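**Student:** fold the following and give me the result.
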Amino acid sequence: MGTFVVPDQHGVCARRTLAWLRAGLLATVALFVTGLPAAAQDATWVLNPTESGPNPGTADYNNVANWTPATVPIGTATFGVTNSSSLSFSASSTSVGGWTFNAGASAYTFTLGEVFFGRTLTFNGAGIVINGGSATINSITDHAPSEIQFLNASTAGSATINNSGTLSFSDSSSAGSATIVNDSFTGSAIGFSNTSTAGNAAITNNWTLQFGDNSTAGNASIRNNFFMDFFNASTAGNARIIENGFLVFHDTSTAGNATITNNGGSGMRFQDSSTAGNATIINNFDLAFVNSSTAGNATITTNSGGTTSIQDTASGGTARFILNGTGALDISGLTTGGTTAGSIEGGGNILLGANTLTVGGNDLSTTFSGVITPVSGVFSGTGGLIKVGTGTLTLTGINTYTGGTTFSSGTLSVSGDANLGDFSGRLIFDGGTLEVSGAGFTSSRAVQIGSNGGTVQADTGSLALSGVIADLGGATGAVTKTGNGTLVLSGNNTYSGGTIINAGMLQLSGAGTLGAASATTTVNGGGTLDLGGTTQTQAALKLAGGTLQNGSLNGAITSTGGTIDGLGGAASLNATAGTTLVLGTNTFTGGTTVSNATLTVNGSLSDPTIAAGGLLNGTGSVGDTTIQSGGTFAPGSGTPGTSMTVNGNLAFQSGALYLVAVNPSTASFANVSGAATLGGASVNATFANGSYISKQYTILSAGSVSGTFGTLTNVNLPANFSDTLSYDATHAYLNLALNFTPPPSAPNYGRGLSIKQQNVANTLVNYFNTTGGIPMVYGTLTPSGLTQASGELATGSQQTTFDAMNLFLGLLTDPFMNRNGGVASASGAPSYAEEGDTNAYAATRKTNAYAMFTKAPPIPFVPRWSVWAAGYGGSQSTSGNAVVGSNDTTSSVYGTAVGADYLFSPNTIAGFALAGGGTNFSVVNSDSGRSDLFQAGAYIRHIEGAAYITAALAYGWQDITTNRTVTAAGLDQLRAEFNANTYSGRLEGGYRFVAPWAGGLGITPYAAGQFTTFDLPGYAEQALVGSSAFALAYAAKSVTDVRSELGFRTDKSFAMADGVLTLRTRFAWVHDYDPDRSIAATFQALPGASFVVNGAAQASDSALTTASVEMKWLNGWSAAATFEGEFSDVTSSYAGKGVVRYTW
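**Tutor:** The predicted structure follows:
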């Protein structure tokens, strides 16, 4: 498109209108100045005007008779209700400060001018204020022009103005919210000058509308149907302009923030130094920027059929250009070689000619799907594209410009080579980014790198550049690769600024190079340099978290972390920080040094040297390896059982550290094919948590081992274990020893173990030493855990059983329990018979006054039966022993017995009894047990003079249940159920004599022997809750407890009205010949792990006391109650029994 030319008629019209406006304004000002009254006059339009105006049907505005007071106002003219609201002007010039229309005013019409006579109306004060009614001014130009002027700060208010002459706004006046129609009559003009504004007016221009000086279109709504002009420093403000004619901006005028729709006519034009400012322009026709004008920061939308052209030395500024349909942006008419555009978007066309378009200054991110072409009409050229700004420009069209593409800043995104113009165009990088989206493409373009470098961002696909990448002039910028896709270089590149790979992959192919051999390549985290099987030479390669793979490299590699995979050549590796991972087969020959960094070899690597602060680990293989002082070798992955192979020799220096990881079954280790020189290096063993632990671990295997390791330390070594090192000709071992003896620290402070704890500890240690390992739950037992594990509760049933049988035998043989049945009383009381025997009492009294107590006269002897029933029970507490490790125990027994006696002779009685009851027993750690009890026994008693002898045998059967809680490794509840048998016997003899005290006190010294045999079966515990790790199996055992008693009994009887009351006591020394309570136990989960558990032992000697009361009635019934106590330094036992008997 050529230079835009304004049609002549518009130019003539514009010049003529401007001349009229200027002449009118000068004349008006002159008249105003010379005719200014001394003081303003105000008046009100009358209700019934009498004087007619020059126009038919109107009243005369300039006749004083029509005003109150009778003067034509030059200050404020006030209008209300009137019967004549059509006014015309008889004076050639009328000046007034303003018109005020009161509320309720009529609708007024003012006609200015008549045939052959033009009129002038000037507002120089407030202007038009409409509070009610309305005001319409019709300016008539018929052979002579009429003129309406607004001066000073006057306003047109909300009036309606139909202009056929000249309407001018000067000074700071405003069109207010008026409705203004500029007639199409030749010469009709509206002008704004000085700082006047169109306000919020609605203006329809059918001829000429001009803004000059510093005036503004304000917020007006303007429809231009012919000619509209902004000149000087005027502005379109925030106006809404519909352009159907010709709209031009001159001088330094601006479109401001206006919204302009250009529909046709002669279009729009910015010329001189005018600017589109921040306007929003919708261009449906022609929009031209000429001379040195600029599109500013406007938003310009060019739709189908429209063209926006930038010509001469004009500029696109930082405008946003939106091209829809066939809309075009044409810069081919520029004489400057190019221009700028803030952004481009849409699907239209951009015509470059020989010019370059620089895009991106507004930093927006946009997409342009149209065509950028060098062709424009008859013009064609080598125009190019430069991307600037921080935004992203996405090109999706098939572009044909030939001047190449420059990436200065921001991002230019494409999906194909055709998006970058003709293939002959080069790519110049000088700080910008080329983004490749989609699957990618191949390009043979020449590429140049400026001093600011360039970035290629391949998102998902790949970009293959086969052209040569070279420096731009003498620049030394770097090539940077970003994005997760791949950049493939196959050209013999010569750029010297180096290569930086931040993400994705840079791959070399064929003759591709990394530029000059003197350059430096950096591979950052997330980036991969794939040498593609080529050999590259670089002054240095910095591995900073990325991956280097697949080829040969000549140069020094400095690694602060990253991955090396399949690298050959003469490269050297110096790892100085982070972790460098080695994968695949690596054959580079320059050597490897690690200091203050980690080298993880899961592939193969030759001859590393690990200096101070360095760490070598992994599961791969290395050549001859040296671990210097301060260096660390940790073979394997850190998981016990993994290893590293040293294909050669391994040498530790003094001060080096060897790390091994240990779990229950294995340890990490080094497998050395050559010689391993241990050099006094320290060893640190880290133990993983587990359920099992072994006695010995192999931590190094070699062709030969020389020297020894130095200090051994450990981490997380389980409690109770200690570690040592040992060696043979080809191995180094880590050995563990188990020892439960508490250390000299809290909470035991080296107090050692009790006998019971030591028994458990000894069997666990023996199991560990014998089998080579032990479950951790046993190996880490504390002293309190050993106590819980011992199963001491199992001994509780023994003493409880002995107590139960002792009570039962005492019930059978105790002479205090009225068990004589009348022995020796039928033939007179022998010297043994107590006074309480009714027969004995009656026979030995000096009088027969008490004969009434007998039911019949004595008979020589009658064999007879008697039956009885008794209840018994008791409890015992025994203190534990700290040395033995036994706990305090408690037990209780209860039962009921029934029996029958038969009197064989005056001196002999025998009988039997059956009993049923139960027992309970517990230890202080909440373990407890119980049993159901059955007992049966027989007894015999014979009296000879004052002496007696008693014997009894008894049998007991129990159904026993134990419940044990172990909290050493969680909460385990263990239960055992079993049956046991008991056998018992007692033999007692004594001699009674009567002491002279208290009216005769019976004293019977006696001696007794008693045994109880408890047959315990073998039985085992089962877990009700938790684990069965501590469930024990107990061995069968027969326990016999023998005791003796030596003491005396006393008795004293009292005659009662219906019988005899007898009080008795006993005092005796008891000796227990087998006071210990123990049982053999085995951990069910550890076959062979047996031990003896000791319970609370009884005292060997104790004191026995008894107190009894008995009542015998003459009717054959008798009852007795006894309380017993047995006491020692460790035992307190209390028991009671009661019997009821009937004899016939």
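
**Student:** contacts and neighbour counts: CA atoms only from here.
**Tutor:** Noted.

**Student:** okay, now Lys756: neighbour count?
**Tutor:** 25 (other Cα atoms under 10 Å).

**Student:** quick one: it is in a helix?
**Tutor:** Yes - using DSSP: H, G, I helix; E, B strand; the rest coil, the assignment for Lys756 is a helix.

**Student:** identify the residues contacting it.
**Tutor:** By Cα atoms under 8 Å, 6 or more residues apart in numbering, the residues touching Lys756 are 787, 790, 884-886, 1092-1094.

**Student:** among those, who's most crowded?
**Tutor:** Ranking the contacts of Lys756 using other Cα under 10 Å puts Ser790 first, with 29 neighbours.

**Student:** wait, isn't Tyr991 in contact with Tyr948?
**Tutor:** Yes - in this structure Tyr991 lies within contact range of Tyr948 using Cα atoms under 8 Å: 6.4 Å.

**Student:** what is in contact with these two at once?
**Tutor:** Tyr832.

**Student:** which of the contacts of Lys756 fall within strands?
**Tutor:** Counting by DSSP state E, those place 1092-1094 in strands.

**Student:** will you turn these into a markdown table that also has distance to Leu548?
**Tutor:** As requested, the ones in strands among the contacts of Lys756 are exported to a markdown table (distance: Cα to Cα, whole Å):
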| residue | distance to Leu548 |
| --- | --- |
| Val1092 | 67 |
| Val1093 | 67 |
| Asn1094 | 70 |
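
**Student:** what sits against the closest residue to Phe978 other than its chain neighbours?
**Tutor:** Counting by Cα to Cα, 6 or more residues apart in numbering, Phe978 lies nearest to Ile960, which is 5.4 Å off, once chain neighbours are set aside. Ile960 makes contacts with 797, 929-932, 977-980, as judged by Cα under 8 Å, 6+ apart.

**Student:** now show me the structure for the sequence below, then we'll compare the two:
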Amino acid sequence: AKIWTQGDNSSGIFAQSVGGGGGSGGFAGSLGIGLGGGGLGVSVGGSGGAASNAGTVAVTSYNNILTNGKDSFGILAQSVGGGGGNGGFAIALSGSKDLAGSVGVGGSGTSGGDANIVTVDSHGNIETDGDGSHAIFVQSVGGGGGNGGFAVSGSLGGTGSLSVALGGGGGAGGDAKSVTVTSTGNLRTEGGKADGILAQSVGGGGGNGGFTGALAIVGDGGAIGVGVGGTGGGGGDGDVVTATSIGNIVTIKANSNGILAQSVGGGGGVVTAGTDGIIEAVNGGSGNGGKVTINSNVAMVITGDNSVGVFGQSIGGGGGVGGHVGNFLGLEQASVMPTPQGFSGSAGGSGTGGGIEFTQTADLDVTGKNSFALMEQSAGGTSNGDIKVTIATGVKITGGSGAGAGVNFKDGNNNLLTNNGLVRSVLLIDGYAMRGGDGNDTFDNYFATVGSVGLGGGLNTFNNKATALYLMGDTVDLGLTGQLNNDGLAAPGGLDRVMTTEVNGSWSQAATGVYLLDLDLDPEADRIDVTGTADVNGFVNINIMEPGAASPGNENYIILHALGGVTDKGLKLNSIPSAVAQYSLKYPNPEDVVLNVDINFARAGLTENQTAVGSAINAIQTDLTSPNFTKIASAIFYIPTLDQLGAVYDTISGEGVSGFQQPEFDANSTFQAAMNRQSDAWRMGMATDPMIQSVAVPETAYAEPPGKANPFDDMVKAPDERRWNYWATAGGNSGVVSGDPVVGSAGLGYKSGNFAAGLDSQGDPDILMGFALGGVASSFAVPDRETSGNIVGGHAGAYGARKWGQFYINGSLAMDLYSNTTDRFTSVPGAPDPLNPVPAISREHWTGDFMSAGFGTTLEAGWRQPVGSGAITPFAGLQFSALSMQGFSEESADGGALGLDFEHRTIISLPVSLGLQLDTSVAVGETATLQAWGRAAWLHEFRPDRSVEPTFQAAPGYAFVVQGAAAAQDAVAVNAGVKLNWSSNTSVFATFDGKFADRVQTYGGNVGFRVNW
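**Tutor:** Now for the predicted structure:
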């Protein structure tokens, strides 16, 4: 079923028991207008009847209720002792040119009888949309009065104006009884001053004090507007108030609470004065407040200003809560004239405030200005009761901005907030999690608290338990004698926000405690300033906010300062391991704890190549002008060990690209060796040219009989006029060059195929000159740097030889041009462990395409000494080669962060050799000759380095040099070959070459032919 009312003062369900008769008081209206001396309008509403006790009121509703209108409650249930019920309604208006006075007095309930028990059990949804329209309004009011009279007065005056409105007061005496509200449906109010549940047990009269409006307007004189809520009479006690809500509660506008539960002894309740009215506690009666129990199993959304999610209040000695319109909680000044900021508490009569105890088991979302998710108060003229509030596990408590907070304890005695959920305000770190009053407040945080805390003037303690998190605002005010005990995790400013937190009181961190420190390498860090003493144990956990902004150097940060002195009881650092950053704690004076941070991307213990990379990064991070490098620096920052850091430097260095150099030097040497081998064959008489070849004369028909010498046997056949020789050769070679652990270079492997062809001429019996062309195709790999490449090149050269008897000099020169392609794979691991995890730079593929050019020359001198059928030739040689690479930029089809630009660079090779050659020849058949030779030499390289000069594409302008696998400084070079002269003008040959050293091994072979004409 559904109940729907329209119009003001039209409640869905109205259940009332009023002792002594009277019911609702009368209505009065008055108007006075004066143009001369003044005008006065007075209106007095009727009062309730004489005293007697009220009966019980019980409402059970399964209806959905909707009301449209002001002061139209979903359910209104009252038990009012002593008569009166709803006080009278009065209006007074007066106007005058010089003086206007207007008085409106609502009717009062008479004194006497007790109220009785009121019970409401609602199972339907209730929605109201008018101002002052509570969803459920339940009262037990002793001593008469009920709802105090409604009074409105207004006055207009040219010179002066006075306007007074008095709500009807409850009669004296009677006690209130218990009030119990249970709501399982959803409650929603859309008007101002409209609570979800308002439950009151008010002893001594008063009930809901009269609503008053006061207006005074003058042209040039003074104006006084006074609104006084109805007061309870003396005597009666409030009783137990129990409010249980299971459905959701939503209130939209200002001054609208989710649940307001009051037990007031001695009169009072809720008072709302006019727009600029004076709020004043009048005639506080004697009486005790009862216990207030709230079972809030409901999620609430409270959006209006000056509102509370769950407001529990137990007042002795008269009182309650009041404020002017738009300022229900009294946290803002009136807008026209200075007024008190409102009233909440005891009016000062004799009596005690009762205890307040409840558990919040559902979320509260209270977002308005000067609003609280939870506000609890126990106050009495004689003494205050204890407040105990528990927030259940997983529950989120969110309070408002301005002077609001998540939780507010007012007065009380020994108060305890136990938080197993989350307490915060809408401003988070910049707001207040909790505010306190003059009671002794203890805040036990077992899970999470966010924001500042201000606990007033009592003996206060904040206990951050071992399982808890406290994200501290800029203020933790516990009073001078207060204590913050951190057994859990405390973080000024929360995560990733540097803040200085001022702690008024003392600080103690246990062995389980953690100070979570945000460190911004800009540089600044979190700090805690304590007015008292500080005992420090446990840990300082360092959270690096922007590791990509880490700049090399040494910095000191004051992280805790205590005016009363610091006592170190075992404080330790806890940080994510980093080979780049080193941390330490220092105590330079009795008041300070200092964090020392040393950052260096090129620490001692790295290889030469790794140091080159680290030094470049130091330069980049010192300047911090390369934002694209931030991602790389962040990942590098958290590499835990020096060995791992070096390995990362190796993979990002581009060292492997230098692998093209040694194959190209070898290709140049192989080409020149092919040319010089023709000179060797010529000068050793091993060529096919008949001018340098001895041939036996064949026997004739006129030969002497056997046994008799032929006189022509020793004659030499006349040489042919053959001066030109053509030759060609093809072969391959491979090499392995080990890296250097000190330099930090990686091993290189390569293989090549080559060919060469040339033409030479003997213009003089002692001089040979020739030229040649050649080509090469090579590949190389540097596995430890995940780099490989391919080379295609060509050669052009000239060679020559000169003999002076047994002494000779031969030489060659060659020019080379190469096309190079490279493939490089690289990555940097991430760091999942920091509070702000750093993602890995996953495996990237970068390619290069560039040209290089080489030039080389050789010179060899020796002495050929015939021995038997062969010869021994000692020799010495010198070779100079230069290889120039084109600058280029790597490319990646998938993009990436780790690409490199390589600078133009020229590499030099300068080996010298000293060796010995043996050669011989034997006849094969009648016309062929087989010739063989072998040579070995000691080879010393003066310029063994092979290097490249890259820069990070993410940080242009910071070049560094890294060394690749170097040539052997000292090696043994061997060459051996055979040549078959199988006709007078044609020969074929095969050769083997090798070079051997500690870290170098190369092998090669060629075959070829030579033709002369």
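
**Student:** about what we covered before: nearest to Thr666 of structure 1, out of the contacts of Ile960 of structure 1: which one, please.
**Tutor:** Comparing these against Thr666 of structure 1 with Cα to Cα picks out Glu977 as the nearest, at 40.4 Å.

**Student:** now which residue in structure 2 aligns to the closest one?
**Tutor:** In structure 2, Glu977 of structure 1 lines up with Asp849, judged by TM-score structural alignment.

**Student:** quick one: list the elements packing against the helix or strand encompassing its match.
**Tutor:** If you go by DSSP states H and E, Asp849 of structure 2 is part of strand 841-863. Contact partners of strand 841-863 of structure 2 among helices and strands, from 3 or more Cα pairs under 8 Å, 6 or more residues apart in numbering; DSSP states H and E: helix 661-683, strand 807-828, strand 870-885, strand 888-889.

**Student:** residue contacts, the residue nearest to Glu949 of structure 2 when sequence neighbours are not counted?
**Tutor:** Leaving aside its sequence neighbours, Glu949 of structure 2 sits nearest to Val961 (Cα to Cα, 6+ apart; 4.4 Å). Val961 of structure 2 makes contact with 609, 612, 947-950, according to Cα under 8 Å, 6+ apart.

**Student:** report how many residues lie close to Asn689 of structure 1.
**Tutor:** Using other Cα under 10 Å as the criterion, the residues surrounding Asn689 of structure 1 number 14.

**Student:** ok, it to Pro718 of structure 1 distance?
**Tutor:** 9 Å (Cα to Cα, to the nearest Å).

**Student:** repeat for Tyr727 of structure 1
**Tutor:** Counting by Cα to Cα, the gap from Tyr727 of structure 1 to Pro718 of structure 1 is 23 Å.

**Student:** Thr547 of structure 1 now?
**Tutor:** Applying Cα to Cα, the value for Thr547 of structure 1 to Pro718 of structure 1 is 40 Å.

**Student:** who has more neighbours out of the two?
**Tutor:** More neighbours surround Thr547 than the other of Thr547 of structure 1 and Pro718, with 25 against 17 (other Cα under 10 Å).

**Student:** so how far is Thr580 of structure 1 from the more buried one?
**Tutor:** Distance, Thr547 of structure 1 to Thr580 of structure 1, by Cα to Cα: 9 Å.

**Student:** hey, what's in contact with both of those two?
**Tutor:** Taking Cα under 8 Å, 6+ apart as the criterion, Thr547 of structure 1 and Thr580 both touch 562-564.

**Student:** mind checking which of these land in helices?
**Tutor:** Per DSSP state H, helices hold no members of these.

**Student:** re the thing from before, pull the most distant pair out of the contacts of Ile960 of structure 1.
**Tutor:** Checking these with Cα to Cα, the most distant pair is Gly929 and Ala980, at 13.8 Å.

**Student:** before we move on, the earlier item: and after the strand holding Asp849 of structure 2, which helix or strand comes next?
**Tutor:** Taking DSSP H and E, what comes next after strand 841-863 of structure 2 is strand 865-867.

**Student:** Throw the contacts of Lys756 of structure 1 into JSON lines and include distance to Leu781 of structure 1, thanks.
**Tutor:** Listed next are the contacts of Lys756 of structure 1 as JSON lines, based on distance: Cα to Cα, whole Å:
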{"residue": "Thr787", "distance to Leu781 of structure 1": "9"}
{"residue": "Ser790", "distance to Leu781 of structure 1": "11"}
{"residue": "Val884", "distance to Leu781 of structure 1": "18"}
{"residue": "Gly885", "distance to Leu781 of structure 1": "16"}
{"residue": "Ser886", "distance to Leu781 of structure 1": "18"}
{"residue": "Val1092", "distance to Leu781 of structure 1": "18"}
{"residue": "Val1093", "distance to Leu781 of structure 1": "16"}
{"residue": "Asn1094", "distance to Leu781 of structure 1": "19"}
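
**Student:** of those residues, closest to His1071 of structure 1?
**Tutor:** Proximity of the contacts of Lys756 of structure 1 to His1071 of structure 1 (Cα to Cα) peaks at Asn1094, which lies at 20.5 Å.

**Student:** pretty sure the closest one sits against Ala1081.
**Tutor:** No - if you go by Cα under 8 Å, Asn1094 of structure 1 and Ala1081 don't touch, sitting 10.5 Å apart.

**Student:** what sits against Val503 of structure 2?
**Tutor:** 475-478, 528-531.

**Student:** change it to 7 Å
**Tutor:** Going by Cα atoms under 7 Å, 6 or more residues apart in numbering, Val503 of structure 2 touches 475-477, 529-531.
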